[in-house]
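Student: Give me coordinates for this.
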Amino acid sequence: MNHIYRSKKVVKKSRMKKVFFIFTLILFATAVTIFIVYWPNISKNEQQVLKPSKVRIGFAMGTLKEERWFKDRDILIAKAHERGYEVEWVNANENDVEQINQVKYLLSKNINILIIVPNNYEKCSSAINLAKKRGIKVISYDRLVKNSDIDVYVSFNNYKVGELMAKWLLKTVPRGNYVFLLGDPGDYNVQMIKEGYHKVLDSFIQKKQINNILEKYCYNWRKEYAYNYVNNLLEEGKRIDAVLASNDSLAEGAIMALSEKRLAGSVPVTGQDADISACQRIVKGTQLMTVYKPIDKLVDLTLDIVDKLIKNKPLKPTSMLNNGYKNVPTFFIDPIGVDKSNINDTVIKDNFHTWDEVYITK
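Tutor: You can find the predicted model right below:
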């Protein structure tokens, strides 16, 4: 009986082992199947999580009124895309409140860095504060934001812009009645340009070789102001020997007033930005010169700075400029004075404008 009992016990244990083995085999097969079916998706999801998202740049522009700002926008977007960056851009249309609201919008789009062209150098500081509270680094682009915690200021050297205009006029008109047409008082570049030309001309003004018969702001850079200022002087019988207009739009307004008195071309007028119409006036002889600012270089410099800020690499600024809040790392690009003698070797050679655009008009 004992023998029969033990035999049954052995058989039972053997069956249990077989059942356990089969069960284990089924579990293993199920696990392998699940691994084969679901692993690609798991791996894919894991790769998506690990893959870094694109850097998104917010580009807040104060205006698109002048021709040059279209170039800044288009070149910056194109070159940013080449580097793998996304760009979300807005234009405040010279409205300070709208610019603050647009910065709020850009922050809602989860931008990683803010590039801003302030409409007003003082009123824009609250927009900067919004960005800094979110930990977003800010580049002040071609216009300085005063009294704010901007990280970088990148621009053309606007002191030299003023110096170039003054030096060109001095070579042509070393003495006489000068008219100074400044841009918008809310644009800090205007103050820099003013400081630049006064640095060159003040000694001549003090010696009475140059008479400053008018020095006025043109709000929002409107050429209508320039036209009215020059026209009123001419109507009063004042002689004008030279006009230092702070950009090409103001130059156009001044030349319109001069042309009505048949003085266009006989009174030297400066400008800035190398607008196509200004370049055409230069080759025709109605505008003396313009200050050319190679925007490609400014954009490349700006995006190099973006690279460094995103990667937390140290900046090596060419100078530091106090904006009323702190000393701001500053990068300047030198502008270029352009007249008839070098327009082919500058504006046209750089393909800023083509030869046909400058010399052939409809």
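Student: When you work out contacts or count neighbours from here on, use the C-alpha atoms and nothing else.
Tutor: Noted.
Student: give the contact list for residue 125.
Tutor: Counting by CA atoms under 8 Å, 6 or more residues apart in numbering, residue 125 touches 145-148.
Student: how near is residue 256 to residue 73?
Tutor: 29 Å (CA to CA, to the nearest Å).
Student: Between these two, point out the one with more neighbours.
Tutor: Set side by side, residue 256 and residue 73 show unequal neighbour counts under other CA atoms under 10 Å, the larger going to residue 256 at 22 against 19.
Student: residues contacting the more buried one?
Tutor: So residue 256 contacts 227, 264 (CA under 8 Å, 6+ apart).
Student: Distance-wise, check it relative to residue 68.
Tutor: Noted for residue 256: a distance of 21 Å to residue 68, by CA to CA.
Student: do residue 18 as well
Tutor: 84 Å.
Student: These two: which has the busier surroundings?
Tutor: The neighbour comparison of residue 18 against residue 68 (other CA under 10 Å) goes to residue 68, with 16 against 12.
Student: Proceed likewise with the subsequent sequence, for comparison:
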Amino acid sequence: MTKRSTTTRSVVCIAACATMLAIVCFLSACSTQEQAKNAAPKIGVSFGVGEAARWQNELEYMEERAAELGVGIETRLNKTDEPKTQTEDCKELIDSGIDALIVTPRNVDDMGEVISYAKEHRVKVVNYARLITNQDLDLFVGYDSGRIGQILGQYLSETVYTGDYLLLQGDPGDFNAALLYEGAMRYIEPLDDINIIADKAVTKWSADEAKQITLDAVTANGNKVDAILAPNDKIAGACRAALDELGLTAPVVITGMDAELDAVRRIAAGTQNVTMYMNLKELANTAVNEAVNLAKDDPVNVNTKFDNGTEGGVDSNLITGKLVTKENIDTILIDSGYYTKEQVYGESPVS
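Tutor: A predicted model of the protein is given here:
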């Protein structure tokens, strides 16, 4: 055998070995990627919210859904930014090794630091319930605030088409509050025979502030008001308390949202007129499902695009909800098992 043929065979052998090594490395990488995809992800949840009862319930729904799916979950309910801020909560969750973050912001305009930190650590972000503005997000899961506002505004405009109106908006830093208000005003603004006695935002959705606004506005109007646009049930309850304190006995039409048990009891008693029911368990479950999809690089379920101030908007999964009145409490809330008849009409304590 010549030296040339021996050298050639050596080169071929080396090339074959290199090829085999590349194949092994490729297969190993694919296997590692597949294992990573199939591994149970970990989800972090951060709620920067107020005192409404819904938030604790939704955290529990999320924990239950994560257990059903066999995925890890860690939740933070931050009502006051004490002893830690929501930003600190989110960073701690990200540092703990989560794969996806579900976040409801306290301030929708001030989440840039959290979103950037998540991107740096390759953590997917599901924005939940309150739309974060001017940030690129992986998905928004929530309710169609504009459409809900239209439903409430239409109800008021058809029920009270003349008289004195008190308009309360949600927190001025909550983009969803603005959408709800704008939706309602599509029906209220065209009314010619109404007198708006006050039109104010309620900072941090404060029930105390809402009550004081109501007391001041109604007192200044000679203890007269016919309709109140309240953007959630906590504020509706504060408005009702103010009217009771003033001793008003004439009917006042009051809206609300969230279908909280106290509000449903008021509707049954005739001291609040409507609330909006969203299937919050379904919403919470959807957020967990989609967070898992994102963590595994699987397709997510999208039914619309939502304008959050970014180019192209954000992929979204939205629900609208149902208007609850005295006439349909049983059909919507009791027959579905959301509340029992005893909770609504009996003496059962609020749960």
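Student: hmm, which of the contacts of residue 125 of the first structure are common to the second structure?
Tutor: Retained in the second structure: residue 148, out of the contacts of residue 125 of the first structure (criterion both residues aligned by TM-score structural alignment, their matches' CA atoms under 8 Å).
Student: could you dump the contacts of residue 125 of the first structure to CSV with neighbour count, secondary structure and distance to residue 155 of the first structure?
Tutor: Supplementary listing: the contacts of residue 125 of the first structure in CSV, determined by neighbours: other CA atoms under 10 Å; DSSP: H, G, I helix; E, B strand; the rest coil; distance: CA to CA, whole Å:
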residue, neighbour count, secondary structure, distance to residue 155 of the first structure
145, 28, coil, 12
146, 21, coil, 14
147, 18, coil, 17
148, 21, coil, 17
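Student: Which member of the contacts of residue 125 of the first structure is positioned nearest residue 266 of the first structure?
Tutor: residue 145 (38.6 Å; CA to CA).
Student: so the closest one touches residue 127, yeah?
Tutor: No. Using CA atoms under 8 Å, residue 145 of the first structure makes no contact with residue 127, being 10.0 Å away.
Student: In the first structure, what residue corresponds to residue 265 of the second structure?
Tutor: Under the alignment (TM-score structural alignment), residue 265 of the second structure pairs with residue 280 in the first structure.
Student: Surely its match is within a helix?
Tutor: Yes. Residue 280 of the first structure: assigned to a helix according to DSSP: H, G, I helix; E, B strand; the rest coil.
Student: Is the nearest residue to it once chain neighbours are set aside in a helix, a strand, or coil?
Tutor: In this structure, residue 280 of the first structure finds its nearest non-sequential neighbour in residue 358, 5.1 Å apart by CA to CA, 6 or more residues apart in numbering. Classification of residue 358 of the first structure using three-state DSSP returns helix.
Student: For residue 358 of the first structure, give me its contacts.
Tutor: 276-277, 279-280, 283.
Student: What lines up with it in the second structure?
Tutor: In the second structure, residue 358 of the first structure lands on residue 344 (TM-score structural alignment).
Student: Any idea how many residues pack against the counterpart of residue 309 of the first structure in the second structure?
Tutor: Matched to the second structure by TM-score structural alignment, residue 309 of the first structure sits across from residue 294. The burial count assigned to residue 294 of the second structure is 21, neighbours taken as other CA under 10 Å.
Student: Next one: the residue lying closest to residue 361 of the first structure once chain neighbours are set aside from residue 264 of the first structure, what distance?
Tutor: What sits nearest to residue 361 of the first structure in space, not counting adjacent residues and going by CA to CA, 6+ apart, is residue 280, at 7.9 Å. For residue 280 of the first structure, the distance to residue 264 of the first structure equals 14 Å [CA to CA].
Student: do residue 88 of the first structure as well
Tutor: 43 Å.
Student: what about the two, which has more around it?
Tutor: residue 264 (18 against 15).
Student: What are the neighbouring residues in contact with the more buried one?
Tutor: Shown in contact with residue 264 of the first structure (CA under 8 Å, 6+ apart): 255-256, 258, 286-287.
Student: next structured bit after the lengthiest helix in the first structure?
Tutor: For the first structure, the longest helix by residue count, based on DSSP state H, is helix 2-50. Counting by DSSP states H and E, the element after helix 2-50 of the first structure in chain order, helix or strand, is strand 56-61.
Student: The second structure: matching residues for that next one?
Tutor: Counting by TM-score structural alignment, strand 56-61 of the first structure sits on residues 42-47 of the second structure.
Student: on that earlier part again, quick one: neighbours of the match of residue 265 of the second structure, just the number.
Tutor: 19.
Student: Now do the same contact list for it.
Tutor: 357-359, 361.
Student: Quickly note the distance from it to residue 127 of the first structure.
Tutor: For residue 280 of the first structure relative to residue 127 of the first structure (CA to CA), the value is 39 Å.
Student: And residue 138 of the first structure, by the same measure?
Tutor: For residue 138 of the first structure, the distance to residue 127 of the first structure - CA to CA - is 10 Å.
Student: Of the two, give the one with the bigger neighbour count.
Tutor: residue 138 (23 against 20).
Student: residue in the second structure matching the more buried one?
Tutor: Residue 138 of the first structure maps onto residue 125 in the second structure, by TM-score structural alignment.
Student: Run a quick check on its match versus residue 101, I expect a contact.
Tutor: Yes. Contact criterion CA under 8 Å: residue 125 of the second structure and residue 101 qualify, at 4.9 Å.
Student: Can you work out which residues contact both of those two?
Tutor: residue 291.
Student: Please pull up the equivalent of residue 179 of the first structure in the second structure.
Tutor: Match for residue 179 of the first structure (TM-score structural alignment): residue 166.
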